[in-house]
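Novice: Any chance you can model this:
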Amino acid sequence: MTQGDDPLERFLSMMAVERGAAANTLAAYRRDLEGAQAALGDLVRADGPRLESLSAHWSDLSAASLARKCSTLRQFYGFLVDEGLREDDPSPALPRPRTRRPLPRLLSREEVTRFLTVAEAEAESGEAPAVRLLALLELLYGSGLRATELVSLPLAAVPRDAPFLHVRGKGGQQRMVPVSTRARQALSRWLAVRVGTPGSKFLFPSRASTGHLTRIRLFQLLRELAIRADLDPERVSPHVLRHAFATHLLEGGADLRVLQTLLGHADIATTQIYTHVDSARLIELVNARHPLARRTS
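Specialist: I've put the predicted structure just below:
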């Protein structure tokens, strides 16, 4: 069987081409399918009882990991049926763990302010690393970028007149992200002292190669800054600042659909996780705006 005839490879190609799955997502699908194949043998011909036996192989997994593996297999068998490689779909025999999506870790407005204050004070030195860190921080919290989106920003993405960044997100989807006045100022300061490999096409180039600053290094820089800002470094990461961006916008009255667009979420159900943080404001809104609130009992 050639690679092009392999159902697993064909499934991964379909996910990449038709659904725009990112490289990390495709790698996770491959691991899940190859792990199930190692346990069961021929996945294409596996029947319901064989799939049920996966429960024993996966007994030590967390509910979230088990749910992800089952989701991968359900999509794979749906693909086989669609392609005529199977007449039946055995995936209902897979375990169905009940999982609750964990609430995001959050930083308060006061903690973010402390974080920014230290970064601003350090950037006053004019030293390139400190100026770069302030620009990174302003874009993480001010625009809600994912870590990968931020570090891989091309230099051409920096706006000249329009206050927007053109960002390529998950699955190659492009969106426009607003850049606050503060962030534009921080970017201007960074461009004036920008260092890295000469001729690099990236906004935040790496000194060591023609590539860009890595996600790991960004993570390290933020945790080091957290220590200097007297914050628990375990509570700080690029994604935590993205959560803070979303949460604080919602608290300020942002529409959920607008927030979905800003974050680049394909499904609004992903965005709705942020509504838990603002229950007090929502109750106040209902009491103030609902028609029955204007009637006296």
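
Novice: For the rest of this, base every contact and every neighbour count on C-alpha atoms.
Specialist: Fine.

Novice: Show me where this protein has its helices.
Specialist: Taking DSSP state H as the test, the helices found in the chain are 7-17, 23-40, 48-52, 54-57, 63-82, 109-123, 128-143, 147-151, 181-193, 215-228, 238-251, 256-263, 268-271, 279-289.

Novice: So what touches the second one?
Specialist: For helix 23-40, contacts defined as Cα atoms under 8 Å, 6 or more residues apart in numbering pick out 8, 12, 15-16, 43, 46, 50-51, 54, 57, 69, 72-73.

Novice: got the buried residues for it?
Specialist: Residues Thr25, Leu26, Tyr29, Arg30, Asp32, Leu33, Ala36, Ala39, Leu40 are the ones in helix 23-40 that count as buried (16 or more other Cα atoms under 10 Å).

Novice: Repeat that for the fourth one.
Specialist: Residues of helix 54-57 classed as buried by neighbour count (16+ other Cα under 10 Å): Leu54.

Novice: Show me how far that helix is from its chain's centre.
Specialist: Per Cα atoms, centre = their mean, to the nearest Å, the displacement of helix 54-57 from the mean C-alpha position of its chain is 30 Å.

Novice: any idea which of the contacts of helix 23-40 is closest to Val240?
Specialist: Closest approach to Val240 among the contacts of helix 23-40 (Cα to Cα): Lys69, at 25.6 Å.

Novice: Please give the structure of this sequence too, so both can be compared:
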Amino acid sequence: MTGAGDRALIERFLEMMAAESGAAANTLAAYRSDLVLASTFLERGLAEASSDDLARLSGNWAELARASVARKAAALRRFYAFLVEEGHRADDPGASLPRPGAARRLPKTLAHGDVDRLFAAIAERMAQEPVNPLDLRLAALVELLYGSGLRASELVSIPRNAVSPDRPFLIMRGKGGRERLVPISDRARAAVARWRDLLPAGSAWLFPGGKAHLSRIRLYQLLKELAAQAGIPPERVSPHVLRHAFATHLLEGGADLRALQLMLGHADIATTEIYTHVDSSRLVALVNARHPLVDLPRRPA
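Specialist: So this is what the prediction gives:
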């Protein structure tokens, strides 16, 4: 029987899935079923399960279709990633789950024109007199998301004074407790400064909300409202999509993959390589223009 602790965490996870990716009702129902069944099977429940427990669980999927195994494993991996991000677990046992069909889908991204439309919608709000303080907050959020490639959980939990007016970076502690240097553009620092001037003196967070900081769910909602105003389908815009756009557009501009790995906080550069889906014609043009053999005379036929 599913424990009360697991049930509450599953419902919070599904709420996050609905806000983050606009998951359909059928998808949420399938994930709920998969997670509840897994929780019932595991003696210690999902929240306390070890890698060995999950390996034993996946051994019972041998007779299932590959698509079913893939869905169950994906549901559990995303659930454990959620637990780690929310601080309910220090480790992620999801690596022990099977990965049928090794092809990895590319995350959704935005074209340069789409990003321009988002910022145009923000500029339209900022042109109002007087400026709504919540629009100043939105401007700071989006500048940091797209300009620095922050994860949603990292963004909402930034301390009040972490972004310094005279320092073009901040030190961020991300997944696994790893620290990294995150670049902060002049635009982002200016947007943060305007918003921070309005914060109550006792606020510990740059983006306060409720009893602590702004929630990730509220961040997703704000971005979807902005997307609708900009004429972009809301399901195409999320914090992860803006993080992906940050990485993709930097690579298209000639950024080094190793530098991008450090900025994104990936432990393995193989994770960063998913962002290299740049246009093949641009790569061909790059080789034709930059390769040393280009300047050598051609041998006669």
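
Novice: what's the TM between chain one and chain two?
Specialist: In this superposition the chains share a TM-score of 0.71, using TM-score structural alignment, normalised by the length of structure 1; 240 aligned residues with a Cα RMSD of 3.4 Å.

Novice: if we can go back for a sec, how about the helices of structure 1 in CSV, adding distance to Arg100 of structure 1?
Specialist: Output for the helices of structure 1, formatted as CSV (distance: least, Cα to Cα, whole Å):
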stretch, distance to Arg100 of structure 1
helix 7-17, 26
helix 23-40, 21
helix 48-52, 23
helix 54-57, 20
helix 63-82, 8
helix 109-123, 26
helix 128-143, 26
helix 147-151, 24
helix 181-193, 35
helix 215-228, 26
helix 238-251, 18
helix 256-263, 20
helix 268-271, 13
helix 279-289, 18
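
Novice: Out of those, which is closest to Pro102 of structure 1?
Specialist: Ranking the helices of structure 1 by proximity to Pro102 of structure 1 (Cα to Cα) places helix 63-82 first, at 9.7 Å.

Novice: elements contacting the closest one?
Specialist: Other helices and strands packing on helix 63-82 of structure 1, by 3 or more Cα pairs under 8 Å, 6 or more residues apart in numbering; DSSP states H and E, are helix 7-17, helix 23-40.

Novice: One more pass at 10 Å, please.
Specialist: If you count contacts as 3 or more Cα pairs under 10 Å, 6 or more residues apart in numbering; DSSP states H and E, helix 63-82 of structure 1 packs onto helix 7-17, helix 23-40, helix 54-57.

Novice: do you know which of those lies nearest Asp255 of structure 1?
Specialist: Asp255 of structure 1 lies closest, by Cα to Cα, to one member of the helices and strands packed on helix 63-82 of structure 1: helix 23-40, at 28.9 Å.

Novice: Between the contacts of helix 23-40 of structure 1, which sits nearest His239 of structure 1?
Specialist: In terms of Cα to Cα, no member of the contacts of helix 23-40 of structure 1 lies closer to His239 of structure 1 than Lys69, at 23.5 Å.

Novice: Not counting residues beside it along the chain, what's closest to the closest one?
Specialist: Asp32 (5.6 Å; Cα to Cα, 6 or more residues apart in numbering).

Novice: ok, that neighbour to His290 of structure 1 distance?
Specialist: Applying Cα to Cα, to the nearest Å, the value for Asp32 of structure 1 to His290 of structure 1 is 48 Å.

Novice: likewise Ala36 of structure 1?
Specialist: 52 Å.

Novice: Could I get the contacting residues of Ala102 of structure 2?
Specialist: Contacts of Ala102 of structure 2 were listed using Cα atoms under 10 Å, 6 or more residues apart in numbering, and they are Ala70.

Novice: so what's the residue most central in space within structure 1 up against?
Specialist: Centroid check for structure 1 by Cα atoms, centre = their mean gives Arg146 as the closest residue, at 5.3 Å. Contact partners of Arg146 of structure 1, counting by Cα under 10 Å, 6+ apart, are 139-140, 167, 169-170, 215, 238-243, 263-264.

Novice: Next: Pro239 of structure 2.
Specialist: If a contact means Cα under 10 Å, 6+ apart, then Pro239 of structure 2 has 20-21, 141-142, 145-146, 149-153, 155, 216, 219-220, 223-224, 245 as its contacts.

Novice: for Ser281 of structure 2, same thing?
Specialist: Val287.

Novice: now it: how far from Phe169 of structure 2?
Specialist: Distance from Ser281 of structure 2 to Phe169 of structure 2, counting by Cα to Cα: 34 Å.

Novice: repeat for Phe119 of structure 2
Specialist: Distance from Phe119 of structure 2 to Phe169 of structure 2, by Cα to Cα: 22 Å.

Novice: what does Ala139 of structure 2 give?
Specialist: Ala139 of structure 2 is 18 Å from Phe169 of structure 2, where distance means Cα to Cα.

Novice: ok, now Leu97 of structure 2?
Specialist: Leu97 of structure 2 is 37 Å from Phe169 of structure 2, by Cα to Cα.

Novice: Comparing these two, which residue is more hemmed in?
Specialist: Comparing Leu97 of structure 2 with Phe169 by other Cα atoms under 10 Å, the one with more neighbours is Leu97, at 22 against 18.

Novice: if I pick the closest residue to that one other than its chain neighbours, what's in contact with it?
Specialist: Leaving aside its sequence neighbours, Leu97 of structure 2 sits nearest to Ala73 (Cα to Cα, 6+ apart; 5.9 Å). Neighbouring residues of Ala73 of structure 2 by Cα under 10 Å, 6+ apart: 34-35, 54, 58, 61, 67, 79, 94-100.

Novice: just Ser33 of structure 2 next, same as before
Specialist: Residues in contact with Ser33 of structure 2, defined by Cα under 10 Å, 6+ apart, are Thr27, Ser39, Lys72, Ala75.

Novice: What lines up with Trp205 of structure 2 in structure 1?
Specialist: Using TM-score structural alignment as the criterion, Trp205 of structure 2 maps onto Phe202 of structure 1.

Novice: Check the gap between the counterpart of the residue nearest to the centre of structure 1 in structure 2 and Glu124 of structure 2 for me.
Specialist: Here Arg146 of structure 1 is matched to Arg151 in structure 2, going by TM-score structural alignment. When distance is defined by Cα to Cα, Arg151 of structure 2 is 26 Å away from Glu124 of structure 2.
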